[in-house]
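Student: structure for this input, please:
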Amino acid sequence: MRNLNETTGWHTTHQYFQKFLNWNEHEQLHILERMLSKLSHNQLFVMQKFIQPMLQRDFIALLPQHLSEMILANVDARTLAACEAVSSDWRNVLARGQLWRKLIERNVRKDNMWRGLSEKRKWRKYILVSRDTASFAICEHYKMNYDVLQLFPKVVADIDKIEANWHKGIYKLSSINCRSENSKGVYCLQYDDEKIVSGLRDNVIKVWNRSDLSCERVLSGHTGSVLCLQYDDRVIISGSSDATVRVWDVATGECLNTLIHHCEAVLHLRFNDGIMVTCSKDRSIAVWDMVSPREINLRRVLVGHRAAVNVVDFDDRYIVSASGDRTIKVWSADNLEFVRTLSGHKRGIACLQYRGRLVVSGSSDNSIRLWDIHSGVCLRVLEGHEELVRCIRFDDKRIVSGAYDGYVKDSCLGFGSLSFQQHTGRVFRLQFDDFQIVSSSHDDTILIWDFLVEPEPPSSASSDTLEPTIGSSIQSSSAERTTITTSNSERSPPGTPPRRRSEMYLGAAPSSSYDDGPIALFVEPYEVETLAQYEARFPDVSP
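Tutor: Model (predicted):
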């Protein structure tokens, strides 16, 4: 009897189900709504467990291959790794679309650190290559030695190591000896991956090979110290205490042009996109139109400073100048009219960099100031140097400055700053990127501080020292010295009197009569606030 009742019940249920299937969608929803309203809370919970998986769809597996690739090609590394673990279908999409490789390509194109590592580690040519056009040999080499699944974590580890080296002060030090019979300092420099171009007190420009640090070329023509220079892929332009600006051919070293306008030393210059700006001890700023290396025409002279103009910088909006009169002046790059004065330094300003909305300046009042160029407001004052701040550069992560003191105190940002003390004279110029600092000094040397280094374990002999040297000094030639070393943050004990200030007149090149002393490269951990965060805090303000 029980089996008969079960069979009859199943038959009746089947009949109801068939009727349900024959109803239209509106009728089906109506009966389901009524049935659900009669269920208990526990029954509804059980129903939810049945229904929820039915509502999920594997859109990556269901979409056409090219659409799935487009979606996953826009995620970050962490998400991409999670996608690989979802299913074999998702892994196949990643593999067929070479999405790890595309992620590396994207990082190389948009991030300076990735771009630099791709060149220095020699794997860029295997990543940025089309499988359709690359030779079989290159593709096989790529498959064997540059598997992207292994490459990505290696690059991330490389980046972490470089950042750790910056924070701990671990670097490989290389030295170029620029000393000659008449040389008494290296006033200016610029570098790239192939060369370093330096301007010397003995009136010449020297070009050094980056691979072996040998001198490739000497450019002679100035009759005074070479105080400033800049180059691109076509020309080197230099300014001198002989009051002239000279234009040189990068490839041949030939002097193409000599500009005679300023009546005293040319202290600084910048050029870009057909415009050049020079400044002088004669208190003036000259704006030039660069038609060609042999045709450079004076457009206008800007006058307003009451002392030597030590440094200029500009973009398509503003020209910014700093002077021994303690002020920074802002000029319109469009009509060359005066815009505003930034005041706050207590003594003459020796160095400056301008980028985006931010101006960073260094002064003989021993301080570094950060300014909003639109409003003219001083955003922050960094103190730590005990003598004149001669040169300064910054990027999104840090501020690096060179001064005439021997140590660096903690900054007002609350981080321990690093003091790199290797020069035996005062620093005159520096430049840096994600991997290195290159600095020049009154001691006739150019130092290269390379943070892309894998240090050896410290020896037992150095383990008891406060500032251990990792590895040993290698005397490779008279023009080169290489060491790997660490530098610790230094703090002056309470009550320590400040060192004697330099009384250098900021309008002229420093005299050789100034006694030499150690210099400090001030590495300020500026990552406490990125430029994007800074811009969010200070919205646009009309000039």
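
Student: going forward, measure contacts between C-alpha atoms and count neighbours the same way
Tutor: Fine.

Student: nearest residue to D444 other than its sequence neighbours?
Tutor: Nearest non-adjacent residue to D444, counting by C-alpha to C-alpha, 6 or more residues apart in numbering: G185, 4.6 Å away.

Student: wait, what's in contact with the one you found?
Tutor: Counting by C-alpha atoms under 8 Å, 6 or more residues apart in numbering, G185 makes contact with 200-201, 440-445.

Student: the helices in the stretch 51-200 of the chain, which residues?
Tutor: 59-62, 65-72, 77-84, 88-96, 99-110, 112-120, 124-127, 136-145, 148-168 (DSSP state H, counting those that start in this stretch).

Student: so which of these gets nearest V247?
Tutor: When these are compared by C-alpha to C-alpha, helix 112-120 sits nearest V247, at 29.4 Å.

Student: got a list of contacts for that closest one?
Tutor: Contacts for helix 112-120 (C-alpha under 8 Å, 6+ apart): 107-109, 124, 155, 159, 434.

Student: again, only this time at 10 Å
Tutor: For helix 112-120, contacts defined as C-alpha atoms under 10 Å, 6 or more residues apart in numbering pick out 104-109, 122-128, 155-156, 158-159, 162, 193, 433-435, 452.

Student: another sequence for comparison is provided below:
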Amino acid sequence: MKNPKNALLGGKSRFLKIFTKVINEDPKNRPITRRHSIAPPNPNPNPKSQYSNTHFGPNGVEVEDEGFFTVENLITRIDFLINLPYEIAAYILMFVDFQTLCRMARVSRAWYCISRDNELWHSMYVMSEGWKTNIPKDVLTGDVDWKNLFKNRHTLATRWKKGECEKRYLKGHLDSVYCIQFDEHKIVTGSRDKTIKFWDINTGNCFQTLYGHDLSVLCLQYNEKIMVSGSSDTTIIIWDMQNYNQAVSQIRRLSGHSAGVLDICFDGNHIVSCSKDSTIKVWDVNTGECLRTLVGHRGPVNAVQLHGNRIISASGDALIKLWDLEKGICIRDFIGHTRGLACVQFDGKWVVSGSNDKTIKIWDVETALCIRTLEGHTDLVRTIHFDEDKIVSGSYDQTVKVWDLKTGKQLLDFKNGHTSWVFDVQFSTTKIVSTSQDQIILVMDFAEDLDTRYII
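Tutor: As a prediction, the model looks like this:
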């Protein structure tokens, strides 16, 4: 037996085309009552176009009766929504676009009530591709104003599409800002001035500065417990983050590389670092012991990513390598860039890389085949960050660009944010944050004046 839900969805496309057209007509020419209505008279002043006294006699001959006239445009219209069970009417409206649903509220009192249904807006939000929520466990789903949440999320998506954002600049570092990470509360940056700074993401105030490295802080990563930073001084420092808003203390310092630590990443068990000395090292996150050293690149290893038991590395030798973390062996090479690589990100399925050949490449991790090449930057692609929908990149050409991950199409191009090389970029649902040689942190906020408490 055919699933009734699937049967309804099967006719969705044709239904929405007709339904949206009807709703978007000028309401002055489309009266709808609770049951039926008489169409308005034709505005044409010629009465013959409105009324008729012409009839056909018994023998089929057309005759005229000057004593009787009839209205020609008498139309009965059925309000199908209120003739349906409320639940079915609400279910149908789940597939209507945002603007149409808002216009529906002006049609009739019954349609207004249906279009305000909180569960309807909840369902529409859940069905919107890529829209996620972060509702605390102590907040009941039914207590959320889903229409307002949908409206804010829709506005946010529209701003991303158009590139509309509020720009804020954070100043405080005394030299180039090399690395960044941020969350809903704070931004953390590392600089050539040897410091790590903590910034309040809402006010932009710097509320803490860490000293510990002897040279430039080139890379960092944190979670709720620890932060790991790497430096040109060849060392790695593990910091205690559990009271970051009061004091961040050093837990231990790791030594082993013979040149600057260019990138780091970690999970619950391991820290992985890469260096200008052409090696990758795997460390025990709890003890700081160096477990193994991976050798294979013929140039500085500029970027590294960890996902499960796999490590992805990108080097100045123009190669990307996939490694087995436990065995310490290279599984395969990704060949395609014509110049050295500056950055790489890996999510377990896709590898995205940026290079001095001015391109971004998307690779299938299982086959090492290049799926797509993105062209648009005019200088070295220094940094990339991606999620399931889009890629954000920063370049020596001083721009930040946004790309569609699935099609490779360039969506946005921010040209006037920085006055020098862009070194790092990260983004969330609401913001893009970038750092540069110009010593400035740029925050591009797409959610200015929006309530995004439950949006992720």
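
Student: report the TM-score for the pair.
Tutor: Scored against TM-score structural alignment, normalised by the length of the second structure, the superposed chains reach a TM-score of 0.68; 349 aligned residues with a C-alpha RMSD of 3.6 Å.

Student: returning to that earlier point: would you write a ChimeraX line that selects the buried entries of the contacts of helix 112-120 of the first structure?
Tutor: In ChimeraX, this line selects whichever of those come out buried by 16 or more other C-alpha atoms under 10 Å:
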select :104,105,106,108,124,126,127,128,155,158,159,162,434,435,452
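
Student: could you pull out the helices for the second structure?
Tutor: 4-10, 12-23, 86-93, 98-104, 109-115, 118-127, 146-162 (DSSP state H).

Student: tabulate those (TSV), appending distance to Q221 of the second structure.
Tutor: Shown next, in TSV, are the helices of the second structure (distance: least, C-alpha to C-alpha, whole Å):
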stretch	distance to Q221 of the second structure
helix 4-10	45
helix 12-23	46
helix 86-93	44
helix 98-104	39
helix 109-115	45
helix 118-127	32
helix 146-162	26
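
Student: and the ones you listed: which comes nearest Q398 of the second structure?
Tutor: helix 146-162 (20.2 Å).

Student: sorry, back to before: include distance to T341 of the first structure when you put the helices of the stretch 51-200 of the first structure into CSV, please.
Tutor: Listed next are the helices of the stretch 51-200 of the first structure as CSV, based on distance: least, C-alpha to C-alpha, whole Å:
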stretch, distance to T341 of the first structure
helix 59-62, 58
helix 65-72, 50
helix 77-84, 46
helix 88-96, 56
helix 99-110, 35
helix 112-120, 33
helix 124-127, 46
helix 136-145, 56
helix 148-168, 35
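
Student: looking at those, which is closest to H268 of the first structure?
Tutor: Between those, helix 112-120 lies closest to H268 of the first structure; by C-alpha to C-alpha that is 27.0 Å.

Student: quick one: that closest one to helix 99-110, angle?
Tutor: Interaxial angle of helix 112-120 of the first structure relative to helix 99-110 (axes from the mean of the first three to the mean of the last three C-alpha atoms, to 10 degrees): 100 degrees.

Student: next, count neighbours for whatever residue of the first structure lines up with D183 of the second structure.
Tutor: Under the alignment by TM-score structural alignment, D183 of the second structure pairs with D192 in the first structure. Neighbours of D192 of the first structure under the rule other C-alpha atoms under 10 Å: 8.

Student: likewise for the one 5 residues further on?
Tutor: Counted with other C-alpha under 10 Å, residues neighbouring V197 of the first structure total 22.
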